[in-house]
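Participant: I would like the atomic coordinates for the input below:
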Amino acid sequence: MKKLRTLSLLLFTLLFILSLTGCGTGSSKKVKDTSADTPKTDGTVRTEPDTAGGNILNVHFDVEIASMDPQIATDGTSFETIAAITEGLYSIDASGSPILAMAESVDKSKDGLTYTFTLRDAKWSDGTPVTSHDFVFAWRRLVDPVVASEYSFIMGIAGVTNAAAIISGEKTTEELGVSAPNDKTLVVTLEVPVPFFESLLAFPSFLPVNEAFFKAAGDSFGTSPSTILSNGPFIITSYEPAATTITLTKNPAYWDVQNVALDGIRYQVIKDSQQAMLSYQNGDLDVATLSGEQVEQFAADPEFHNIMAGYLWYISPNQTIKGLENVNLRKALALAYDKGAIVNNILKDGSIVADFAVPTLLATGPDGKDFRETASTYLAADKATALSYWETAKAELNVSQLKYTMLVEDTESTMNVAQFIQSEIQTTLPGLTIELQTMPKKNRVERMQQGDFELGLTRWGPDYADPMTYLDMWTTKSPNNYGFWSNKEYDSIIESAKKGALALDTTARWAALKDAERLVMEDAVILPVYQKGDAVMIKNGIEGIEFHSVGINRIYKNAKK
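Facilitator: Presented below is the predicted three-dimensional model:
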């Protein structure tokens, strides 16, 4: 595993490179004038981008968009696209700090429990004004048990009054701590002060939705350009579920359109990394992600960039499946594969070994140190110990052999990692067979959400800069607790850290979160594999793409070509 100092230096170097790029001389080509574009009768502003090149940024995705509904989406690809066309009360600047967006100003009470936002004059892409009622509607929808959003929990993380009680069905959505006294004023009340509250409001789950437009679209909302409304820098002009090409065009109705240099963005879904690199070399892509041998091949290229991301990849064992409820079996699995070989020989993209549940470079504590600097590590690869756990598990379960199927999404790098893990487990633990079942990411996520799996190779990206963005997942009632683990002590720690005594004592809270991680790891609730690094090719002349390890991974508002 690379030392933290090396990672910090890597991150600093990348930020320095990007800052130099941002100060470079841009193209002399004039930005296309879209001021004459007008909303179409179906409610969506549409312009035809210059797909031959020009000021269109061509970006590589390795998985499809799963949802364009802000309150339903759960994955980074969807979040990135949604954030390009929709703007919330806050956005995030290049350094990762929250900045006012749809909110023109905010007044905070001295006790940190009431936020009063005044909205700026802004319009949706159909010409209707963005109002405080759009936020009330969207936030109530997020916590509505009928909607059953997988991200409803984040409203409770934000501390918004009555969020948890509404999600559990104890209170109505009208009792959520958000109100609109008038079209331009939004009042939010919290149950406890939340230090990262403003950063959270830039996250896609908190983005506004126009109620009239939503109801008119019905079940088709978010599935096509005519059923997607924008108030952000771009609008969607070409999209359908599972599309391999998604086209965005600059939004002439955007309040800050004069500071958007790109005419549009064209996303291309290419799962094969070799094909993606060919497209990049042919000039069809401006931004492409590398994997495996490609990283070594292009590492010296001046267009190559290595970025440490926040994503944690891990195996989730479903504890409702016979055998996987046994902690010794789960530990045997967790220790049986060589993580160093995965990051150094397979991925080669700057990813690091994960012997933890909370990634490095995520959050700084009251001591001024990164969480990982003062927390322990767990479940490091150890094949001899793994075999010992396996022998114990066989005796406890009264079996001599077991077979499990692991769900894997169908991207090249993920399949390569899964095949290696499969081989390692079957070699290290004789009598244990792992079968792989590959499928698109959306299907893999749906299967795991429904509990229809045995093992799943999955990932989680941080939504905000606090360990809770990971640790809240493994509480008993969390929709992201795919393995159905339950521990009363753990639940108590997390509840207190969110809105109990620990929430009011930052030092005690930080220590308690380390205890919570220990409980998850010692019980092998998840089997960590690696923390993702991204090897990215970016064409010379591309400036201002903002990369973030927390929340929205890439922001293009200030990008130039």
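Participant: make it CA atoms for all contacts and neighbour counts henceforth
Facilitator: Noted.
Participant: Where do the strands of the stretch 201-350 of the chain begin and end?
Facilitator: Using DSSP state E, counting those that start in this stretch, the strands of the stretch 201-350 of the chain run over residues 234-238, 245-250, 264-269, 287-290, 304-317.
Participant: Now do the same contact list for the nearest residue to residue 364 once chain neighbours are set aside.
Facilitator: Once flanking residues are discounted, residue 364 sits nearest to residue 370: 4.4 Å by Cα to Cα, 6 or more residues apart in numbering. Under the criterion of Cα atoms under 8 Å, 6 or more residues apart in numbering, the contact list for residue 370 reads 360, 361, 362, 363, 364.
Participant: before we move on, back to that, any chance of the strands of the stretch 201-350 of the chain in a markdown table, with mean neighbour count and distance to residue 411 too?
Facilitator: Compiled in a markdown table, the strands of the stretch 201-350 of the chain are given as follows (neighbours: other Cα atoms under 10 Å; distance: least, Cα to Cα, whole Å):
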| stretch | mean neighbour count | distance to residue 411 |
| --- | --- | --- |
| strand 234-238 | 26 | 23 |
| strand 245-250 | 24 | 17 |
| strand 264-269 | 23 | 11 |
| strand 287-290 | 25 | 12 |
| strand 304-317 | 23 | 14 |
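Participant: Let's compare: structure for the following, please.
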Amino acid sequence: NDALWANGDPVTAHDIVYAWRRAVDPNTASPYSWYISLATVKNADDIIAGNKPLEDLGVTAVDDFTLEVQLDQSLPYFPEMTTYATLFPVHQATIEKHGIKWTRPENIVSNGAYVLTEHVPNEYHMRKRSTMYWNDEATVIETVIGRVINDENQALTRYFAGEVDHTGIPAGQYPNLVKKYPDEATSVPILCTYYYAFNHTESANPGLHDVRVRKALSYAIDRKLLVNQVLKGGQYPAYNFVHRATAGFEMPVIDYSSIPQNQLDAKAEDLMTEAGYGPGNPLTLKLIYNTSESHKQIATVISQLWKQKLAVQTELVNYEWKTYLQIRQTQAFDLARAAWCGDYNEASTFLDLMTTASTSNAGRFSNPEVDRLMAESKTLEDPQDNYTAVELILADEMALIPIYHYTSVFMLNSQIKGWPYDNVQKNWYSKDLYRIKN
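Facilitator: Model prediction:
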């Protein structure tokens, strides 16, 4: 009851009610409205569809400091889901006054340890310590600047020039850097899976509608080559979708994961031949990815493997992030580089993505049994059997191509302390960090 917004207003349960209703409001058209539905908040689906009023959403402010939430069904990991930004409170008066400009530095009213003071899109943002934060006395760092540096190698150069304290490590450079800077170079698991999404709609190359083709493309990818010779950052070869470090998740046994690569290559060639493709009738594909040197490296290696082993001709096309998302959402591709990072630490954050209703299901994969198993899992005390069944269906249909399970590979100035290395969700907060003198 001592939490305040940056302008001094108290943070109340009413702010959360407003935020959740705004997230499901069809007029807001939030790309993450489905998250409220995923959390099984009562009536969320009907409100998103425009069939019920906002007031029917299952969230109520009993008083200023008591929030009551009604769910459509039991969801054991619901509390974990509330750590995601979609369920954060927002300052109603600010949004009503400024509309879509409410997040600009001169307008925004937030309730965290810092306030946004400057923001130049695609360049940088600056945050300064908020004296209104409820635990401000524990905050040490006064100002935080986040810089947008699209070139990973340039970012690393600026790190060594002392211009930044934290940056990612480009693919392939971790082994040398950790030897030279053991107190600064780090690789730790993070709940993200790197994969290629197949376009399952009519706009894709018809060949991709044949599961034999999809399996052949997946089998021909030498994942161990990618993680050991290209990425070199401790990543794990992936044959299933859910990241191996996900809490309480038992990794499924995927049949092709234990087959030697040379045998997989032979199986892939046989499958392509059965499907009618080969040197005399090559499959042609368009693979899109968002601009990044590491994405380019991976796409180049994979396209070469496909060409050498399966005679597949692959057009590689990169786009800046915003354009890439638009093209991916309209299915103007055959395959798309993608990644999913868990919104919370439970397997459903990955597997729900592959349900028919998920707006983040970029390839529009649809399987009634996957939908049924995931819906049923919400009410089970132990949903592991359902999760395993879903993973096996995804592998059997090769709904997507899992490539690797992420690690967070980065450089951190040895003067910076308080970093949560064991947080697999990569939830780190500037308020918890501090700098020591050399």
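Participant: that older thread, from the contacts of residue 370 of the first structure, list just the buried residues.
Facilitator: In the contacts of residue 370 of the first structure, burial by neighbour count holds for 360, 361, 362, 363, 364, counting by 16 or more other Cα atoms under 10 Å.
Participant: Please identify the helix or strand for the counterpart of the third one in the second structure.
Facilitator: In the second structure, the residue equivalent to residue 362 of the first structure is residue 246, according to TM-score structural alignment. Secondary-structure element containing residue 246 of the second structure, defined by DSSP states H and E: none, the residue being outside all helices and strands.
Participant: Do I have it right that residue 246 of the second structure meets residue 346?
Facilitator: Yes. Taking Cα atoms under 8 Å as the contact criterion, residue 246 of the second structure and residue 346 are neighbours in contact, 6.0 Å apart.
Participant: so the longest helix along the first structure aligns onto which residues of the second structure?
Facilitator: Identified as the longest helix of the first structure according to DSSP state H is helix 4-22. Counting by TM-score structural alignment, helix 4-22 of the first structure lines up with no residues of the second structure.
Participant: From the contact counts, what lies against that helix?
Facilitator: With contacts defined as 3 or more Cα pairs under 8 Å, 6 or more residues apart in numbering; DSSP states H and E, the packing partners of helix 4-22 of the first structure are strand 304-317.
Participant: Have a look at how far, on average, the strand it packs on is from the second structure.
Facilitator: On superposition with the second structure, the mean distance recorded for strand 304-317 of the first structure (mean Cα distance after the TM-score superposition for the first structure) is 0.9 Å.
Participant: For residue 334 of the first structure, see how far away residue 455 of the first structure is.
Facilitator: Applying Cα to Cα, to the nearest Å, the value for residue 455 of the first structure to residue 334 of the first structure is 12 Å.
Participant: before we move on, what about residue 340 of the first structure?
Facilitator: Computed as Cα to Cα, the residue 340 of the first structure to residue 334 of the first structure distance reads 14 Å.
Participant: Give the residue from the two that has the larger number of neighbours.
Facilitator: Summary of the neighbour comparison: residue 340 of the first structure and residue 334, criterion other Cα atoms under 10 Å, with residue 334 having more neighbours (28 against 19).
Participant: residues contacting the more buried one?
Facilitator: Residue 334 of the first structure makes contacts with 379, 380, 381, 386, 524, 527, 528, as judged by Cα under 8 Å, 6+ apart.
Participant: So which of those residues is the closest to residue 132 of the first structure?
Facilitator: Here the nearest of these to residue 132 of the first structure, counting by Cα to Cα, is residue 528; it sits at 41.5 Å.
Participant: Which residue in the second structure aligns with that closest one?
Facilitator: Matched to the second structure by TM-score structural alignment, residue 528 of the first structure sits across from residue 402.
Participant: Could you verify my assumption that its match touches residue 241?
Facilitator: Yes. When contacts are counted by Cα under 8 Å, residue 402 of the second structure is listed as touching residue 241 (6.0 Å).
Participant: which neighbours do the two share?
Facilitator: The contact lists of residue 402 of the second structure and residue 241 share residue 193, where a contact means Cα under 8 Å, 6+ apart.
Participant: check the fit of the host helix or strand of residue 141 of the first structure onto the second structure and give the mean distance.
Facilitator: Following DSSP H and E, the helix or strand that holds residue 141 of the first structure is helix 132-143. Overlaying the second structure shows helix 132-143 of the first structure at a mean distance of 1.3 Å from the equivalent residues (mean Cα distance after the TM-score superposition for the first structure).
Participant: Identify the residues contacting the one helix or strand residue 297 of the second structure maps to?
Facilitator: Per DSSP H and E: residue 297 of the second structure is located in helix 293-310. Helix 293-310 of the second structure is contacted by residues 151-152, 170-171, 217, 220-221, 226, 230-231, 265, 268-269, 272, 278-279, 287, 289, 312-314, 316, 318, 337 when judged by Cα under 8 Å, 6+ apart.
Participant: Let me have the contacts of residue 370 of the first structure in CSV, extended by distance to residue 443 of the first structure.
Facilitator: As requested, the contacts of residue 370 of the first structure are arranged in CSV below (distance: Cα to Cα, whole Å):
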residue, distance to residue 443 of the first structure
360, 29
361, 30
362, 28
363, 31
364, 35
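Participant: What segments of the stretch 401-550 of the first structure are strands?
Facilitator: Ranges of strands within the stretch 401-550 of the first structure are 402-409, 432-439, 455-460, 527-538, 546-547, based on DSSP E, counting those that start in this stretch.
Participant: how about a markdown table for the ones you listed, with distance to residue 513 of the first structure added?
Facilitator: Supplementary listing: the strands of the stretch 401-550 of the first structure in a markdown table, determined by distance: least, Cα to Cα, whole Å:
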| stretch | distance to residue 513 of the first structure |
| --- | --- |
| strand 402-409 | 30 |
| strand 432-439 | 33 |
| strand 455-460 | 18 |
| strand 527-538 | 18 |
| strand 546-547 | 27 |
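Participant: For these, give me TSV that also has mean neighbour count.
Facilitator: Conversion of the strands of the stretch 401-550 of the first structure to TSV gives the following (neighbours: other Cα atoms under 10 Å):
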stretch	mean neighbour count
strand 402-409	19
strand 432-439	16
strand 455-460	22
strand 527-538	25
strand 546-547	21
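Participant: Identify whichever of the ones you listed lies nearest to residue 117 of the first structure.
Facilitator: Nearest of the strands of the stretch 401-550 of the first structure (Cα to Cα): strand 546-547, 26.1 Å.
Participant: Superposed on the second structure, what's the mean shift for the closest one?
Facilitator: In the superposition against the second structure, strand 546-547 of the first structure averages 3.1 Å from its aligned positions (mean Cα distance after the TM-score superposition for the first structure).
Participant: Could you identify the helix or strand that succeeds that strand?
Facilitator: Downstream of strand 546-547 of the first structure, the first helix or strand assigned by DSSP H and E is strand 554-555.
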